[in-house]
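>>> Pasting the sequence and the predicted model now:
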Amino acid sequence: MRASLLTSWKVRFGLGVLGLFVLLAIFGPWINRVLLGVDPRANDIGAIASPPSTAHLLGTTQFGQDVLAQTIAGARGSMLVGVLAAGIGTLIAIAVGVPAGYFGGSVDNALNFLTNLFLVMPVLPLILIVAGYVQGTGMWVIALIIGLFGWSGGARTLRAQALSLSSRDFVLAMRMLGEPHRRLIFCEVLPHLSGWISAMFLHGMIGGVLAEAGLAFLGISDSGSISWGTMIQSAQQQSAVLRGFWWWFVPPGLCIALIGTAATLVNFGVDELSNPKLRLARRSVVARTRRAPRPATAGGETR
């Protein structure tokens, strides 16, 4: 499966786009400082709300700030929130959902009660309330809040899958041989959940980026930081849509859409390779296509 992972065009395209944004997040300040020579917070008084040109490739904002430099700088904040929130939520979902499904009994009852408690909570209002009351709501705090309140759905899914795997013959046989639970969970159960966990992480990353953009749009974010959400919020405050400044809000919105598309394609590719039913179905379709008779021409010859 690992060898054929990169043969899927969905995975290659998705990983390429995600890798591009990761590189922008890591080397964004260096690109702005060395390659572009532009400070994303600097104001160019001679180019106020100017459209894209040779001097400013993506135009400038109402305050004369370069949109390209801000888009590159905003990749770090948005990707940090998305990856960190997805990592926190995925780890909590694994720590709660897998033991609940594997052990069952009282462990399942306690952990399932915790999952149901977070599952019925209104996540978005809670995030808004907590983020509004926490002092110094920076990117790390936003990611922590999103991750802590966004794990319950994934935990429920992992619990159901672990509950099914714990009753399989190979797990029961290894239990009878005296294998410790720790080895069974990490070496037998979790590898079979790799597709679900990767899909959960990618879904959490998309949700983290969108949640950060939504919180910044509502003004619940660090005003001193630059992210795609703060760019959209600033454009909304200055009525960029009504004034026709499309170059101000389209780049950050397009970056968010590209991350969502790339993560979805990677998820589809991993699911096709990790799910035996989908893999066999794809092979059977290819085999039937190769065995299909070619259409005959008017003279009776086949093409």
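Good, I have the coordinates. Residues are numbered from 1 along each chain as shown.

>>> alpha carbons only for contacts and neighbour counts from here, please
Noted.

>>> Show me the helices in the protein, by range?
Taking DSSP state H as the criterion, the chain contains helices spanning 9-30, 67-103, 105-119, 123-133, 139-149, 152-165, 169-176, 181-184, 190-192, 194-217, 228-237, 240-243, 246-274, 276-291.

>>> export the ones you listed to JSON lines and tack on distance to residue 2 and mean neighbour count?
JSON lines is the format used below for the helices of the chain (distance: least, C-alpha to C-alpha, whole Å; neighbours: other C-alpha atoms under 10 Å):
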{"stretch": "helix 9-30", "distance to residue 2": "12", "mean neighbour count": "17"}
{"stretch": "helix 67-103", "distance to residue 2": "21", "mean neighbour count": "24"}
{"stretch": "helix 105-119", "distance to residue 2": "32", "mean neighbour count": "15"}
{"stretch": "helix 123-133", "distance to residue 2": "36", "mean neighbour count": "15"}
{"stretch": "helix 139-149", "distance to residue 2": "28", "mean neighbour count": "22"}
{"stretch": "helix 152-165", "distance to residue 2": "22", "mean neighbour count": "22"}
{"stretch": "helix 169-176", "distance to residue 2": "23", "mean neighbour count": "13"}
{"stretch": "helix 181-184", "distance to residue 2": "22", "mean neighbour count": "13"}
{"stretch": "helix 190-192", "distance to residue 2": "13", "mean neighbour count": "16"}
{"stretch": "helix 194-217", "distance to residue 2": "12", "mean neighbour count": "22"}
{"stretch": "helix 228-237", "distance to residue 2": "34", "mean neighbour count": "22"}
{"stretch": "helix 240-243", "distance to residue 2": "46", "mean neighbour count": "13"}
{"stretch": "helix 246-274", "distance to residue 2": "9", "mean neighbour count": "20"}
{"stretch": "helix 276-291", "distance to residue 2": "13", "mean neighbour count": "12"}
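
>>> Alongside the first one, take a look at this:
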Amino acid sequence: MSVTATDTAVLDGTPAPEAPTRRARLRFLRGGKTRTGLLLLAFFVLLAVIGPWIAPYDPDAMSDQLLQPPSGEHWFGTTHTGQDVLSQILVGTRGVLVVGFVAALIATVLSVLIGVTAGFLGGAVDEILSALANIFLVLPGLPLIIIVASFVPDTGDLLIAFAIALTSWAWGSRILRAQTLSLRRRDYVEAARATGESTWRIILFEIMPNLTAVIASGFVGTVIFAVLTEITLAFIGVADISHWNWGTVLFWAQSNQALAQGAWWWFVPAGLCIALLGTALALINFGIDEFVNPRLRTATGSSRKVKMRVGFTPVARKPPVGAPPEPSTSKEPRP
């Protein structure tokens, strides 16, 4: 049976902390940044699911309407070969999110397993796992992925996600190790040890719940990194350009000088999607930070009124003992 912080407080004779209320549990979802980020992310997830079915045209289909601006027939215009840009954006959304979330999931699992294990067990296990994390920290991530993608003939989404995950788990592992080192000597952990709980049960039920926010923040940050890395690989032509994603759209637009030809509709939609998805994930990350650290929360209502001070605050200085009194600098009013 696991001993929690409430049980420890009762044993010590101190009043047990109150159970978290529904208001406290839903504070994260009620934040303005969090709601906005989740709505934007849900929109892109919906596009990733239904995008290939609602695309008006085949993204590879060519037509005689070359470099046409947005119109009723082609909402986002066409490319130099008459391909529909909207269809390319809709079909490419799935690949972007699949790589982002799969890479983040693999990297988060690796960072939790290695970081928490190293921090809690310590000793030789900590030294070996920390050395492994340090090795991956010094490896250049993007150049290594470019080399792997160049030598593999079929660089699908899953292969790119796995390569990104292998080069992005070490930072999260170091952070989780440091947090675990500060938690393993807490009173409730010592109480669980005293009752004979196994090591892995203590990690799962005593340590992990206190690392949830750190793990979630690291997961969201890894999604951002994975998405930008995949788009970069597609934009420079390293990834398989036969698989549509937003980076592939930018690659073909740049290769055919869309900017020089004034075909802004070719690259602006993909750029806006990248910016909106990055903004959504960043807002969710900010919401996690505000939920964990109450000092970061924005004041509302009457608490928004801040008294501004102009100039320096006067400080009264006491003269030393035996010193003559300082002359008054105030001027008497003239008659």
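That came through, no problem. Bear in mind that the values here come from a model prediction, so they are computed numbers and not experimental data.

>>> Output the helices of the first structure in CSV; the columns should cover distance to residue 36 of the first structure.
Converted to CSV, those look like this (distance: least, C-alpha to C-alpha, whole Å):
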stretch, distance to residue 36 of the first structure
helix 9-30, 9
helix 67-103, 8
helix 105-119, 46
helix 123-133, 35
helix 139-149, 25
helix 152-165, 42
helix 169-176, 57
helix 181-184, 52
helix 190-192, 45
helix 194-217, 26
helix 228-237, 19
helix 240-243, 25
helix 246-274, 17
helix 276-291, 46
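
>>> of those, which approaches residue 52 of the first structure most closely?
Within these, the stretch nearest residue 52 of the first structure is helix 246-274; the backing value is 7.2 Å (C-alpha to C-alpha).

>>> Now the residue mapped onto residue 175 of the second structure from the first structure. Nearest residue, chain neighbours left out?
Alignment note (TM-score structural alignment): residue 175 of the second structure maps to residue 157 of the first structure. Closest residue to residue 157 of the first structure apart from its sequence neighbours, by C-alpha to C-alpha, 6 or more residues apart in numbering: residue 97 at 7.4 Å.

>>> list the contacts for the alignment partner in the second structure of that neighbour?
Alignment note (TM-score structural alignment): residue 97 of the first structure maps to residue 115 of the second structure. Residue 115 of the second structure is in contact with 129, 172, 173, 174, 175, 176, 177, 180, counting by C-alpha atoms under 8 Å, 6 or more residues apart in numbering.

>>> Out of the residues you listed, which comes closest to residue 36 of the second structure?
Among those, and counting by C-alpha to C-alpha, the member closest to residue 36 of the second structure is residue 172, at 25.6 Å.

>>> That closest one and residue 220 touch, don't they?
No. With contact defined as C-alpha atoms under 8 Å, residue 172 of the second structure does not reach residue 220; the gap is 11.3 Å.

>>> Go ahead and flag the most central residue of the second structure.
In the second structure, the residue lying closest to the centroid (C-alpha atoms, centre = their mean) is residue 221, at 2.4 Å.

>>> Look up how far residue 103 of the second structure lies from it.
Distance of residue 221 of the second structure to residue 103 of the second structure, given as C-alpha to C-alpha, to the nearest Å: 11 Å.

>>> Out of the helices of the first structure, flag the one nearest residue 1 of the first structure.
Minimum separation from residue 1 of the first structure across the helices of the first structure (C-alpha to C-alpha) falls at helix 246-274, 6.1 Å.

>>> From residue 26 of the second structure, how far out is residue 220 of the second structure?
Distance from residue 220 of the second structure to residue 26 of the second structure, by C-alpha to C-alpha: 19 Å.
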